[in-house]
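Engineer: one predicted model, sequence on top.
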Amino acid sequence: MLFRQLEYLVALARERHFARAAQSCGVSQPSLSEAIRKLEEDFGVPLIQRGRRFDGLTAEGERVVVWARQILADRDALRGEVDAMRTGLSGRIRIGTVPSAATAVPRLIDPLCTRHPLLTAQVMADLASTDVLAMLREFSIDAALTYLDDDVRAAFRVVPLYREKYVLLTDAAWAPVRGESVSWAEAAALPLCLLTTAMRGRRTMDAFFAEEGAEPVARVETDSFASLIAHVVPGRWAGIVPLAWIHALGVPPGVRAVPMADTSPAPEIGLVACRREPESVTVQALLAAAREVDLRPLELLPRMRMPGPDRTRGSGQVGP
């Protein structure tokens, strides 16, 4: 009963709405409200601020939610370990990722699920880097692919995977881009489609532009790398994307991919998980897979292949 009460309270803290919280738990709203009321009786303090609608948690409620998330995560980890001892690793692992690393996630999930065929994965892509860390702390996800800043390394268990390198996409016939690489200052002079300034990837790129004294003017801004690539295809704009996306999607027909020249050390992408003892067996398995896989090829421009044996380069062009 206690676990169910804690689940309802966590759902209410997440949804901030009684009806939505009840729906997410698969119960009626009166059942959810009654379970939380009994939890308040057990603790002897109010946990939610009651009004005509949900008005938030009390200070005591906020602390109970922090403990509840950890208790529920430990319960799930315990169940997973017992099941693994009986039938092998099973259940579901939840992985979050920042947009730039979304195409790298399958390279971890494939060997993980090959080794543990009863295990399933849920991937939450396009998360802001701040949201990734918050979801890890709240046990909403089990692990994540994100940028390995110093504060992340200090607070979480990390497995470095690769350095994020970038590529300029332009119309294949565009005269201004002729070399084997392009500088950030040269790219800033082009009509660009870029990520929105709210995204970590855009802020990283802006820092590279600033190092060369350049101020790009984004003719189009988007919060999606897939959308960015689609805007390059008609030929009006150029775009800058992580090389990992080219490894996954290739270069569209009529588009040329030119590596961006290296400047300061490229940001590092890694697998991140909470430091917990004992550690979830599913997270242990994912960390093991991450240590074994080599993602450093994502730092290099891939050689495109056409269908059939020994045919290289698709209709999109790579390099000069």
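Structural biologist: Arrived safely.

Engineer: can we go C-alpha only for contacts and neighbour counts from here?
Structural biologist: Will do.

Engineer: so which helix or strand takes in the closest residue to residue 120 other than its chain neighbours?
Structural biologist: Using Cα to Cα, 6 or more residues apart in numbering and skipping residues adjacent in sequence, the residue nearest residue 120 is residue 92, 4.7 Å away. Following DSSP states H and E, one finds residue 92 within strand 91-97.

Engineer: and the contacts of the following helix or strand past that strand?
Structural biologist: For strand 91-97, the following helix or strand on the C-terminal side (DSSP H and E) is helix 106-115. Residues from elsewhere that reach helix 106-115 (Cα atoms under 8 Å, 6 or more residues apart in numbering): 119, 120, 121, 285, 286, 289, 290, 293, 295.

Engineer: use this one as the comparison:
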Amino acid sequence: MIDKLEFFIALAREEHFGHAAETCGVTQPTLSAAIKQLEDQLGVMLVKRGSRFQGLTPEGNQVLAWARRIVGDTHAMHDEMRAARHGLSGRIRIATIPTALAMMPRLTTPFREKHPGVTFSILSRTSIEILSLLGNFEIDAGITYLDNEPLGRVTSVPLYSERYQLITAVGNPYSGRETVSWAEVSRMPLCLLTPDMQNRRIIDQHLSDSGEQVRPTLESNSMILLFSHIRTGKWSSIMPLNVAETLGFAEPIRAIPIVEPDASHSVGLVTTPREPNTPLVAALVDEALSLSRTLRAEN
């Protein structure tokens, strides 16, 4: 039954019989037969029939929610028994918003020192993608904004508050300032993250609240590319200070706090609400709580 549920989850994710079979390491006829057997066992149609995948039936969507829960709990049980025998091991899959990438070593490094048998897979994704991956059990945890857009059903651990700085080259008209307002920043040639990033939507809102329209002259989903353009002296950007410092913040680049208002947004760890958690996720949550206490003490 578990194998059939895993095949069904893969089909719902891939929306293609051939691709789902490939991800599961079986042939397409094997996967199709398993889905048909699952339908026979449950007594309902799960997939809209046709020459191609046409979506799930209403009953299929109900079963999908149960399948994710059952498969997740089964994997958690196996992980807990393995941890009891051999100690914590395995791979943790984390997706993070781009502006939190600079903080990740403060979470992963002490975790791995405590649990050397654990490895990490870390992806840079938008906040919307993170919630989708989490809901589909394709990642174990995410790092995202906690207080700006709806999160749905997740368990969260606040880590730090993201505050915004004008990142600009020395020689810019504002480079000698101690602070700069959002209204002043809005009139500069800006390079910003792409609109699919929640960081960009947050910045757009603060710029709009200042009474100005946002007119970035360059957009990218790469923080490194943005920073390389700042270094030319022709562009400025808006970034959290920790990102600029990690990317090599130094002269001739300046980071100037943006005020009026001094805006901040909470960033933290999110996981699926499950009791008990898998041993890996439980240990990660413990590490996140420890990091949260450390960051609060530093600030």
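Structural biologist: Thanks, I have the structure now. Everything quoted here is computed from the prediction, not taken from an experiment.

Engineer: what's the burial count for the residue nearest to residue 120 of the first structure?
Structural biologist: 14 (other Cα atoms under 10 Å).

Engineer: gap between it and residue 116 of the first structure?
Structural biologist: 11 Å (Cα to Cα, to the nearest Å).

Engineer: swap in residue 16 of the first structure?
Structural biologist: Relative to residue 116 of the first structure, and taking Cα to Cα, residue 16 of the first structure is found at 36 Å.

Engineer: do the same with residue 76 of the first structure
Structural biologist: Distance from residue 76 of the first structure to residue 116 of the first structure, by Cα to Cα: 18 Å.

Engineer: likewise residue 179 of the first structure?
Structural biologist: Taken as Cα to Cα, the span from residue 179 of the first structure to residue 116 of the first structure is 46 Å.

Engineer: those two: which is more packed in?
Structural biologist: Using other Cα under 10 Å as the criterion, residue 179 of the first structure and residue 116 rank with residue 116 on top: 15 against 11.

Engineer: surely that one and residue 91 touch.
Structural biologist: No: at 10.1 Å, residue 116 of the first structure does not count as touching residue 91 under the criterion of Cα atoms under 8 Å.

Engineer: state the helix or strand in which the closest residue in space to residue 167 of the second structure that isn't next to it in sequence lies.
Structural biologist: The shortest distance from residue 167 of the second structure to any residue other than its chain neighbours is 4.7 Å, reached at residue 255 (Cα to Cα, 6+ apart). Using DSSP H and E, the element containing residue 255 of the second structure is strand 253-259.

Engineer: matching residue 233 of the first structure against the second structure, which residue comes up?
Structural biologist: Alignment of residue 233 of the first structure against the second structure is given by TM-score structural alignment, with residue 231 as its counterpart.

Engineer: pretty sure that match contacts residue 254?
Structural biologist: No: with contact defined as Cα under 8 Å, residue 231 of the second structure does not count as touching residue 254 (10.2 Å).

Engineer: anything in contact with each of the two?
Structural biologist: Joint contacts of residue 231 of the second structure and residue 254 (Cα under 8 Å, 6+ apart) are 168, 169.

Engineer: the more surrounded of these two?
Structural biologist: Under the criterion of other Cα under 10 Å, the comparison of residue 231 of the second structure against residue 254 puts residue 254 first, with 22 against 17.
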